[in-house]
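Asks: Could you work out the structure for the sequence below:
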Amino acid sequence: MNKYLVIGGSLSAFAALLHLGCIYFGAPWYRFFGAGEEMAQLAEKGSIQPTIVTSVIFIILTTWSAYAFSAAGLIKKLPLIRLALILISFIYLARGIAGFFLIYQPMGRSAEFWLWSSTICLTIGLIHLFGLRQQWAKL
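Replies: The predicted structure follows:
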């Protein structure tokens, strides 16, 4: 069992659950987690858009969690596991790095949102990358 991939999968699963919380608890959670005032206002108005966007993110994060758990040996081996983990690691790392450039051009979000979310994404990406590197020969 690869501890890095278990941790990475767990962090993706936790992030997925937080997104479900945003759907369930609505505008206050969208605001707290930095989704932007527009998303919060849409949620307050009963728009389906925040739910759709957040549901897609939930599905993606859940899938990423499953791939990490699969590579760690916790669940059945999923198809294209090497490619999937390369892409997952790359996306987390790219999002983490890109966010640091958006601190001064926040696009409706706070500088703090970009700082924290980028640090989190970069950390999760590195954890996936370390796990993938250790597990590569077994995949």
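Asks: going forward, measure contacts and count neighbours with C-alpha atoms only.
Replies: Noted.
Asks: doesn't residue 61 make contact with residue 15?
Replies: Yes. Taking contacts as CA atoms under 8 Å, residue 15 lies within contact range of residue 61: 7.0 Å.
Asks: For the comparison step, fold the sequence that follows:
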Amino acid sequence: MQYNRYLLAAAAASGTVAFLHLLCLVFGASWYRFLGAGERFAQLAAAGNFVPVAITVGIAALLSLWSAYALAGAGVIRKLPYTRLVLCLIAAFYCFRGLAFPSLIFFFPENSSLFWMVSSSLSFGIGMLHVLGLKQMWWKL
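Replies: All right, here's what the predicted structure looks like:
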């Protein structure tokens, strides 16, 4: 059986991003800074505050779920509930995140321009992987 390569790549991308978030829990404040969480968030992590841990685990869990949905859409695992709808929402979120950075900058002024360019480009790219995979698999989902 041949799997959808776009959704496989989307699954790998979401899984990688989830893993990077979990590495913040291992390596601490410097990784939060490196990945663009902001100085205040990094300081909370350095102080041992539970909030960064809870948010990071939640984000990693959500991204892992998104990876599972992409795997389901690709045909690697069995279909999950509402696979087509959820993949559409995931694609929309990633594309929105990629395109909305000019508005998001004002909410996170401590993040660098490089962070916004890289993270927004990657987000949009992952969104487009979902879109292309959905286009190919639409009638099979």
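Asks: Kindly provide the TM-score of these chains.
Replies: The pair, once superposed, lands on a TM-score of 0.95 when counted by TM-score structural alignment, normalised by the length of the first structure; 139 aligned residues with a CA RMSD of 1.3 Å.
Asks: Just want to know which of residue 15 and residue 61 of the first structure has more residues nearby.
Replies: The residue with more neighbours, out of residue 15 of the first structure and residue 61, is residue 61; 22 against 17, by other CA atoms under 10 Å.
Asks: Need the counterpart of that one in the second structure.
Replies: Using TM-score structural alignment, the equivalent of residue 61 of the first structure in the second structure is residue 63.
Asks: got the contact list for that match?
Replies: Shown in contact with residue 63 of the second structure (CA atoms under 8 Å, 6 or more residues apart in numbering): 14, 15, 17, 18.
Asks: Please narrow those residues to those residing in strands.
Replies: Secondary structure from DSSP state E places none of those in strands.
Asks: could I get these as CSV with distance to residue 69 of the second structure?
Replies: Output for the contacts of residue 63 of the second structure, formatted as CSV (distance: CA to CA, whole Å):
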residue, distance to residue 69 of the second structure
14, 10
15, 11
17, 15
18, 14
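Asks: which one of those sits closest to residue 126 of the second structure?
Replies: Using CA to CA, residue 14 comes nearest to residue 126 of the second structure of the contacts of residue 63 of the second structure, at 7.9 Å.
Asks: so residue 77 of the first structure touches residue 71, yeah?
Replies: Yes. Applying CA under 8 Å as the test, residue 77 of the first structure and residue 71 come out as touching, 6.7 Å apart.
Asks: Name the residue in those two with the higher neighbour count.
Replies: Using other CA under 10 Å as the criterion, residue 77 of the first structure and residue 71 rank with residue 71 on top: 27 against 16.
Asks: what lines up against residue 21 of the second structure once you look at the first structure?
Replies: So, by TM-score structural alignment, residue 21 of the second structure is matched to residue 19.
Asks: Tell me the buried residues in the helix or strand its match falls within?
Replies: Taking DSSP states H and E as the definition, one finds residue 19 of the first structure inside helix 3-25. Buried residues in helix 3-25 of the first structure, counted by 16 or more other CA atoms under 10 Å: 4-16, 18-20, 22-23.
Asks: Same check on stretch 113-130 of the second structure?
Replies: 116, 119-130.
Asks: Closest one of those residues to residue 141 of the second structure?
Replies: Here the nearest of these to residue 141 of the second structure, counting by CA to CA, is residue 130; it sits at 13.1 Å.
Asks: State the helix or strand in which the closest one lies.
Replies: helix 113-137.
Asks: What lies in contact with that helix?
Replies: With contacts defined as CA under 8 Å, 6+ apart, helix 113-137 of the second structure is touched by 4-7, 9-10, 13-14, 35-36, 70, 73-74, 84, 87-88, 90-99, 101, 105.
Asks: Same list (the buried residues of stretch 113-130 of the second structure) but as TSV, adding distance to residue 139 of the second structure.
Replies: Compiled in TSV, those are given as follows (distance: CA to CA, whole Å):
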residue	distance to residue 139 of the second structure
116	35
119	31
120	30
121	29
122	27
123	25
124	24
125	23
126	21
127	19
128	18
129	17
130	15
